[in-house]
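[1] Below is the sequence, then the predicted model.
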Amino acid sequence: MTTHDLLTGTPSVVTAGAALFPDALRTQGVEVTEVTWAPPTAGTSGHLARVLADPRRVEANRLAAERMLAAGAHLVDVRPASEALGLERGQFLHAGPPVTWENASGPLRGALIGAVLFEGLAADADEAERLLASGSFSWEPCHHRGAVGPMAGVVSPSMWVFELVDPADGRTAWCSLNEGLGKVLRYGAYNEEVVTRLRWMADVLGPVLQAGVRRARSRGAELDMLAIVGQMIQMGDEGHNRNRAGTLMLMRDLLPDVIESGVDPTRLAEVVRFVGGNDHFFLNLVMPVCKLVTSAAAGIEGSSVVTVMARNGTEFGIQTSGTGDRWFTGPAQTPNGLFLGDYGPDDANPDIGDSAITETAGIGGFVMAAAPAIVRIVGGEVGDALTATRSMYEITTTENPRFGVPILDFRGAPTAIDVTSVIGSGVLPQINTGMAGRVPGTGQVGAGLVTPPMECFVGALEALADAAPPLG
């Protein structure tokens, strides 16, 4: 463009920073494109430069994204965690990075107490708490065994789990069965109602679902859960806090085989009523789908793609492709949102759960634009959902066409979070989530929006920089 063109033509301006300047230009009829920009996170410039200069990074991130887009997820079984995950009596799994009893949050403590009672390892809650505090039992993250768990994420040997397989390479992921809403174990409740429901799930729900899945498999049917996730996003679900369409499609696909398996009609009716009355039931299938998608990208040297985001109610932790199973943590943040009944911010525990695996895979809070009704649950307006989704393209390396966002002309979901983009832009991943009560036994108190602490990404960046080849 020449000086003459600049002075005589119609200007098109790109702005960054305060809104005052672009607003003033628009009032004068000037076309303005606003971009989000911020200086890199303080104290990270040296590490950021080293990671960006890593000659392996571009190809490693391309490979990580390629593998995420190629991943599949078929439901192949439903069975007890003792069989599927090798859990023995007195062993438990939980959400998020590792945590001790002393540092465990209220909801996690409550869920562990409930699991001990469910397994018959204590006579009452007081005894369960004493045994847990004394070190009589052991627990570790679900992710350490290739599993995921919503909210507290506690899994015990007698609980049943969904088993999903990526048909491309045989990788497997697991998740517990969804209990419904209200006072449930995953929110830290552990009264008799909670334990009784868990026993029914082990005695009735798990075996009935198993019969249907095995019947489908015996006739050669493929229960493609990834395909359902793609469809539900185009039907108004985002896969984290809204799973209504996904739950109904699961029932559509599985119910004929459950009926043909010959299960007791009374038990079948109980299961159909339970699943049909629980819009969140499919969340516990979305999560292992996303675990398979993200774990496909794991273990690539030089890659700065995030493969895990998880919270235990005390800390938020991430893992990256290039740093293996190492956790990078920071303090979990308390979500901002809407509260149930008389609950308020003082009642809410900091963020908890493995369900941020949905955002790690590119859905959930990353595709809120596909589910505008979600803003009624987590607070905000429809425009906020659009803004949230658009901003996530700034910190990801690719788009997943299987998760097309209708309102964005079916643009693929923003996928493969890049640590360097988070650090460089200051934009943090957007997560929508439920809120558990801070006090053990309370249950759910609300739902809202939250982001990880920047410390997680700073720690990962430093580790990636340390692992980078020497400059020059």
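    Structure's in. What do you need?

[2] For the rest of this, base every contact and every neighbour count on C-alpha atoms.
    Noted.

[3] tell me which residues in the lengthiest strand in the chain are buried?
    Of all segments of type strand in the chain, defined using DSSP state E, the longest is strand 396-405. Within strand 396-405, the residues that qualify as buried are 396, 397, 398, 399, 400, 402, 403, 404, 405, counting by 16 or more other CA atoms under 10 Å.

[4] can you list these in JSON lines and add distance to residue 193?
    Output for the buried residues of strand 396-405, formatted as JSON lines (distance: CA to CA, whole Å):
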{"residue": "396", "distance to residue 193": "43"}
{"residue": "397", "distance to residue 193": "45"}
{"residue": "398", "distance to residue 193": "45"}
{"residue": "399", "distance to residue 193": "43"}
{"residue": "400", "distance to residue 193": "41"}
{"residue": "402", "distance to residue 193": "40"}
{"residue": "403", "distance to residue 193": "38"}
{"residue": "404", "distance to residue 193": "40"}
{"residue": "405", "distance to residue 193": "40"}
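
[5] Against that first model, consider the following:
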Amino acid sequence: MNIRTSLFEQPLDVINLGLASFADNLVLAGGAATQLDWQPPALGDVAAGLDLAWLINHPRVEAANQIAFERYLAAQPALIDVQFARDTLPAMAQRKLILHAGPPIAWADMCGPMQGAIVGAAIFEGWADSVEAATALVEAGQIDVEPCHHHNVVGPMAGIVSPSMPLWVIQNTTNGSFAYCNFNEGLGKVLRFGANGPEVLERLHWMTQELAPTLQAALKVLGPLELKPIMAQALHMGDEVHNRNAAATGLLLKRLVPALLRCGQPADHVQRAIEFIYSNDHFFLNLSMAACKAMTDAASGVPCSSMVTVMARNGVNFGIQVSGTGKRWYQAPANPINGLYFPGYSAADATADLGDSAITETAGVGGFAMASSPAIVKFVGGTPADATQNSRRMQSITLGSNPAFTLPALDFAPTAAGVDIRKVVDSGTLPIINTGIAHKLAGVGQIGAGITTAPMPGFIEAIRALAEQVRLADGGAA
């Protein structure tokens, strides 16, 4: 009997690639079929696929990634001070400048919450006395708007920072560099969701005039506060330090209260500061973001490295930066958010993914650490098993793991860290992000939370750019 005849006398189990309906038809006909979910790398872009194949296991890229990842792991972010933006960001002293979340975007293209927040900041600064006047100033180019990341700053949701606002000052004590973040305003009507009414401005003035000096005085008593240990402990207490910061905020308050009681500020100022932090479970989020910014910035600027150092969203586009290509942005429209909405709201009411807080996932926590926070699924959707699977899946697209951050639910396995654009484009697995959902209209606020991913086109563009850089480093070799 020849091979061909014997083959067709055996039971056949077909492996089907592509449309699942082909496999379904075989099964309905009494056959056996295994559906394999597969798609060409780089969304079928042949040129990008060839660049990708050339970059995989490239000695120059592998060596650069080792350097970048080691710098990320070695970073030790510490909270050292509170300063006002105009005093610590040189550009703020030179011109009317407002910073926003995400990659660059023109005023006319901004989402409603970002425009509303910028207007509120202009009024807060005294540059205008009404929404209409502030809008006219921005439209006339008399107020500049730039991404937070261009100034070593991060901010949640709209991410707005203006000269008079206080900033957390975080120093990477390993290399001496700095990262900054604004203060968390709490929930309700807040600037980061585009609200700009009297209660928002009153709170901002209180934070500037009373809260900031009180916390600044407390930090002088306390001294540098290392943030990685707080984040690590919070992961063991049910946080993932992006959308859940209840434990981390409590740990921070535990460290701050003794210093606040000895800082010499008026007793009523200290009391209000403690009450404000105590009532806001998200207070630590901004510190988590700045700490993550300090860690990923340490890995930035290593020629030929394929490690992602920034992921950020402006409510329209999602942007990434890659270590090997410096501060260049690779952008694509933000992916939809699969989430849970507050009563009365739906996806039709939502703006696109928004905020710099994806810096937490960039650093290996947040969505990458969801296995540590089963309670988060009640907020963003899914099940605890989904959260665990998300953390496991991220191992396939990263350079390694961070032993400083471990996940009890995974037998204290370290979190996946160091997103590698090559692995993302090759596997089709996208970095996962858990996120709040903002209403598309300014000032309405948060209307839900959910899960999203970074869009693939930005990673494909980054592959092309990195390949070009590596070729130049190789002397133009193909």
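    Received, thanks. Quick caveat, the model's predicted, so the values are computed rather than measured.

[6] TM-score for this pair?
    TM-score for the superposed chains, counting by TM-score structural alignment, normalised by the length of the first structure: 0.90, backed by 442 aligned residues with a CA RMSD of 1.9 Å.

[7] and for the longest strand of the first structure, what span of the second structure is it aligned with?
    Mapped onto the second structure using TM-score structural alignment, strand 396-405 of the first structure covers residues 398-407.

[8] Now that stretch on the first structure. Mean distance?
    In the superposition with the first structure, the average deviation recorded for stretch 398-407 of the second structure is 0.6 Å (mean CA distance after the TM-score superposition for the first structure).

[9] number of nearby residues for the aligned partner of residue 69 of the second structure in the first structure?
    Counting by TM-score structural alignment, residue 69 of the second structure corresponds to residue 65 in the first structure. Per other CA atoms under 10 Å, the neighbour tally for residue 65 of the first structure reads 25.

[10] Now the following helix or strand past the longest strand of the first structure: buried residues?
    Per DSSP states H and E, strand 396-405 of the first structure leads on to strand 411-417 as the next helix or strand towards the C-terminus. By neighbour count on 16+ other CA under 10 Å, the buried set for strand 411-417 of the first structure is 412, 413, 414, 415, 416, 417.

[11] what range in the second structure does the very next helix or strand once past strand 411-417 of the first structure sit on?
    Downstream of strand 411-417 of the first structure, the first helix or strand assigned by DSSP H and E is helix 419-425. Residues 421-427 of the second structure are matched to helix 419-425 of the first structure when aligned by TM-score structural alignment.

[12] what helix or strand does the match of residue 69 of the second structure sit in?
    helix 57-70.

[13] Could you name the helices and strands sitting against that helix?
    Using 3 or more CA pairs under 8 Å, 6 or more residues apart in numbering; DSSP states H and E as the contact test, the elements touching helix 57-70 of the first structure are helix 283-295, strand 396-405, strand 411-417.

[14] Out of the ones you listed, the one nearest residue 444 of the first structure is which?
    Evaluated with CA to CA, these place helix 283-295 nearest to residue 444 of the first structure, the distance being 16.1 Å.

[15] elements contacting the closest one?
    By 3+ CA pairs under 8 Å, 6+ apart, helix 283-295 of the first structure packs against helix 57-70, strand 147-148, strand 160-165, strand 172-176, helix 225-233, strand 306-312, helix 357-360.

[16] Have a look at how far, on average, the second one is from the second structure.
    Here strand 147-148 of the first structure, set against the second structure after superposition, deviates by a mean of 0.7 Å using mean CA distance after the TM-score superposition for the first structure.

[17] Mind listing residues that contact that strand?
    95, 142, 173, 174, 175, 176, 287, 288, 291, 354, 355 (CA atoms under 8 Å, 6 or more residues apart in numbering).

[18] which residue numbers in the second structure go with that strand?
    The aligned range for strand 147-148 of the first structure is 153-154, by TM-score structural alignment.

[19] The longest helix belonging to the first structure: which residues count as buried?
    Using DSSP state H, we find that the single longest helix of the first structure is helix 244-260. Of the residues in helix 244-260 of the first structure, 244-250, 253-255, 257-259 count as buried by neighbour count, 16+ other CA under 10 Å.

[20] what does stretch 95-108 of the first structure give?
    Neighbour-count burial for stretch 95-108 of the first structure, counted by 16+ other CA under 10 Å, picks out 95, 96, 97, 98, 99, 101, 104, 105, 106, 107, 108.

[21] Assign a three-state SS to the counterpart of residue 176 of the second structure in the first structure, would you?
    When the first structure is aligned by TM-score structural alignment, residue 176 of the second structure is paired with residue 170. Recorded secondary structure, residue 170 of the first structure: coil (DSSP: H, G, I helix; E, B strand; the rest coil).

[22] neighbour-wise, which of the contacts of strand 147-148 of the first structure leads?
    residue 355 (34 neighbours).
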